[in-house]
Structures are given as C-alpha cells and as structure tokens.
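Peer 1: Quick one, what's the 3D model for this:
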Amino acid sequence: MIVDSDTSNDVRDGLVRDYLHLTREVMPHMSALPETDWPVVNDHCFQRIVLDTISGGVWYDHIPRPAYKHLTMLQAEEAVALCRAITAGTADLYALNLQSLKWRGKAR
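Peer 2: Got it, this is the predicted structure:
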C-alpha cells in the first residue's frame, strides 16, 4: 500500500491538533472540576507530562522545540493515546507526573 505523504501529513496534523486540544482545553477543564483530583492544572504541565512520558525522559532532549511542530506520526499517536488514557482515568497522572519530575531532578 502506498501512502501519499500529503495524506500522512494530514493525519499527523490532525493528531497534533487533537493533542493540543486535549492538553490545552480538555485536561485543564477537567482538572478544575471538583471531583477531579489531579496533581496539575495548567496546560503546559499536561504537555510536559505527556511529552516526557512518550520521550522516556525530558522531552526537549529528544524533540526539537516547539514540540508540536516536530512530533513524528508515532509520537503524535502516542501523545493522543496517553491524553485519552489520562482523561479516561486509565493512566495514573500522579505516577506520570512524579516520573516526569524525577527525570528533571525536581521530585520531592
């Protein structure tokens, strides 16, 4: 099967849009709900956690800045899947945040 590079780029761009929507709007909104007990509330914190997790370390050691412009198709897929797992409650945001902070030498 031959995949048109324009089609591939469109899919990747759609995934990046989903990732940005989830981290900039959905997750911060959810974190403000009284029933949600999350360790972070700001969009940049969600982005840090997600990008660090998919990178297996401090994201900017693996992905050029700005990250959303440089995510590969696989990274974009992984980022969206992780965001969805977090919002569904199937990924432990506390553990992911702690690991991200450890990679950065900021864990308490």
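Peer 1: use CA for all of it now, contacts and neighbours both
Peer 2: Noted.
Peer 1: which residues are contacting stretch 97-108?
Peer 2: Counting contacts by CA atoms under 8 Å, 6 or more residues apart in numbering, the residues outside stretch 97-108 that touch it are 39, 48-49, 52-53, 57-58.
Peer 1: First residue to last residue on that stretch, what's the distance there?
Peer 2: Between the start and the finish of stretch 97-108 there is a gap of 11 Å, counting by CA to CA, to the nearest Å.
Peer 1: before we move on, the earlier item: mind checking which of the contacts of stretch 97-108 land in helices?
Peer 2: Using DSSP state H, the members of those that fall in helices are 48-49, 52-53.
Peer 1: Nearest to residue 88 among those residues?
Peer 2: residue 49 (16.0 Å; CA to CA).
Peer 1: And the residue nearest the centre of the chain?
Peer 2: residue 50 (3.0 Å; CA atoms, centre = their mean).
Peer 1: Next, the second sequence, to be compared with the first:
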Amino acid sequence: MSAEAELRARWRSLVGEVLPEAARGRRDWPVALDHCFARILLDNACGRPWREVVPPPAWRHIAPDRLAEAVAIGEAVLTGTADLAALNRRSLALRGKAVPVREAGPS
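Peer 2: Next up, the predicted model:
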C-alpha cells in the first residue's frame, strides 16, 4: 500500500471509528459523531469550511499534505494535546455559526 493510501485509510479509521469510540468516554467533548469530527478536523486543516476547498468526499479528493494535517489534529485530540472544544468553536466560527450554549461557558 502506498503512503498516500495508508494516510487515507488512517483518516477513515480515525474519523469513522477511533474518535467516535473515544468520545463514548469523554463527556467533555462537544461531538461524538463521525461527520462532526470530519468537519472539525478538515475545517481546521483548511482554515475555512472544507467544502470551499475540497469536493466531497474529502477523504478521496483532499491533497495529501492537507489530509496529513487533519490526521495530525485528530491524533492530537486523542492524546490530549489539542482541545476539541476549541477546534469545534473555530470550525463553527469559520462557518459563521454560533457556538452551542453548552460550549459557551467554562467546562
């Protein structure tokens, strides 16, 4: 398998299985669904709503360097070195959406 194919497989596993599974034990995480993780990671890696940069499905069409950045962000969330709530707030702000009330205050 090529390095790019491995990266794309890692993305699909991370977003489709690993992060949603980890979310089951994390009441402090603002999301638990695969598509929410994808939105947050891709928006943050792209610096704007990912659909403005990449046609769906993103995992297939995104440039490898940008996908590697999204995977690195997801793995940082898993290790606790990235704040998922802050990443979610940034993603929502990039989309011009309000932060959910449950996230607005301190945890």
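Peer 1: If you rank the contacts of stretch 97-108 of structure 1 by neighbours, which is first?
Peer 2: residue 49 (27 neighbours; other CA atoms under 10 Å).
Peer 1: Was I right to think that residue contacts residue 96?
Peer 2: Yes: with contact taken as CA atoms under 8 Å, residue 49 of structure 1 and residue 96 are classed as touching, separated by 6.4 Å.
Peer 1: who touches both of those two?
Peer 2: In the contact map built from CA under 8 Å, 6+ apart, no residue is linked to both residue 49 of structure 1 and residue 96.
Peer 1: And residue 21 of structure 1, what's its match in structure 2?
Peer 2: Using TM-score structural alignment, the partner of residue 21 of structure 1 in structure 2 is residue 13.
Peer 1: just to revisit the earlier point, may I see the contacts of stretch 97-108 of structure 1 organised as TSV, with distance to residue 70 of structure 1 added?
Peer 2: Supplementary listing: the contacts of stretch 97-108 of structure 1 in TSV, determined by distance: CA to CA, whole Å:
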residue	distance to residue 70 of structure 1
39	27
48	15
49	17
52	14
53	16
57	16
58	15
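Peer 1: does residue 11 of structure 2 belong to a helix or a strand, and which?
Peer 2: With secondary structure defined by DSSP states H and E, residue 11 of structure 2 is part of helix 3-13.
Peer 1: Tell me who's in contact with the equivalent of residue 66 of structure 1 over in structure 2.
Peer 2: For residue 66 of structure 1, the aligned position in structure 2 is residue 57, judged by TM-score structural alignment. The neighbourhood of residue 57 of structure 2, defined by CA under 8 Å, 6+ apart, contains no residues.
Peer 1: and what of residue 4 of structure 2?
Peer 2: In this structure, residue 4 of structure 2 makes contact with residue 64, judged by CA under 8 Å, 6+ apart.
Peer 1: Translate it into the numbering of structure 1.
Peer 2: Under the alignment (TM-score structural alignment), residue 4 of structure 2 pairs with residue 12 in structure 1.
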